[in-house]
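In: Attaching a predicted model along with its sequence, questions to come.
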Amino acid sequence: MLNSPMIASEMLRRAEVIKGVGEAISPVGGPADPHPGRYKASWYARVERKAIGRSRKKRPVGVVGNSAYYARWVEWGTERVRAHHVLLRAAQAGGR
């Protein structure tokens, strides 16, 4: 049952909800930003099969991420830029 298409579609649905929240709360640079909106447009959601638990059987897992090269700095911040924790906040708000 855990490998059924029904479970995979539910994992994708939850990932899409988190992605949508992430897009909605993504910061967008101002007029001086050379690539305004790149971070907001770089969100993705997909289902992958990953080994879970002791049995190491592959199960469908919803994956949400951002492909912008600076996504980790937006999430965790730097010494000059405060952390936004976009993915953390999106996961807390969505995925139900």
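Out: Okay, I see it. The model shown is predicted, which means the values in this text are computed figures rather than measured ones.

In: okay, CA-based contacts and neighbour counts for the rest of this
Out: OK.

In: SS state for E16?
Out: Secondary structure state of E16, per DSSP: H, G, I helix; E, B strand; the rest coil, is helix.

In: okay, pairing it with this:
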Amino acid sequence: MPARFKMKRAGVGEMLRMPGMKAEMLRRADVIADVAVGLSPVDTRSPDPGHYKRSWETSATSRGGVRRDRAAATVRNTAHYARWVEYGTEKVRAHHVLLRAAQIGGRNQ
């Protein structure tokens, strides 16, 4: 007789919020942040060269996602000009550091 499986939504939700799942999401975010540090441009003419490169950070929560029902992690750059580095301006080309880091880091998992 074949095995039977009945999924319980509450059990899946509990699994997605487990400490081990949160730790794994943070590990993956750290990999992406490490790649982002390596890809980050440094303007040697600025008053604080390397500020953008030093401003990468990660965090994790067990209440992430749209429904706040699963572990999630975030990679962000706290430099006030990070969005202009990522997306560019009229005078400066976009570097897409986070985009490229997520693409490369996702393969390195």
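Out: Ah, there it is. Since we're looking at a predicted model, the values are computed, not measured.

In: TM-score for the pair, please.
Out: Laid over one another, the chains give 0.90 as their TM-score (TM-score structural alignment, normalised by the length of structure 1), with 92 aligned residues with a CA RMSD of 1.1 Å.

In: Quick one: the helices in structure 1, in order.
Out: Using DSSP state H, the helices of structure 1 run over 5-25, 38-41, 71-76, 86-93.

In: how about those in a markdown table, adding distance to R59 of structure 1 and mean neighbour count?
Out: Below are the helices of structure 1 laid out as a markdown table (distance: least, CA to CA, whole Å; neighbours: other CA atoms under 10 Å):
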| stretch | distance to R59 of structure 1 | mean neighbour count |
| --- | --- | --- |
| helix 5-25 | 9 | 19 |
| helix 38-41 | 28 | 18 |
| helix 71-76 | 27 | 17 |
| helix 86-93 | 20 | 17 |
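
In: Rebuild those as TSV, extending it with distance to A51 of structure 1.
Out: Below are those laid out as TSV (distance: least, CA to CA, whole Å):
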stretch	distance to A51 of structure 1
helix 5-25	14
helix 38-41	30
helix 71-76	25
helix 86-93	21
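
In: what about these, which gets the closest to K58 of structure 1?
Out: helix 5-25 (11.8 Å; CA to CA).

In: Comparing that closest one with structure 2, how large is the average distance?
Out: Compared with structure 2 after fitting, helix 5-25 of structure 1 has a mean deviation of 0.3 Å; criterion: mean CA distance after the TM-score superposition for structure 1.
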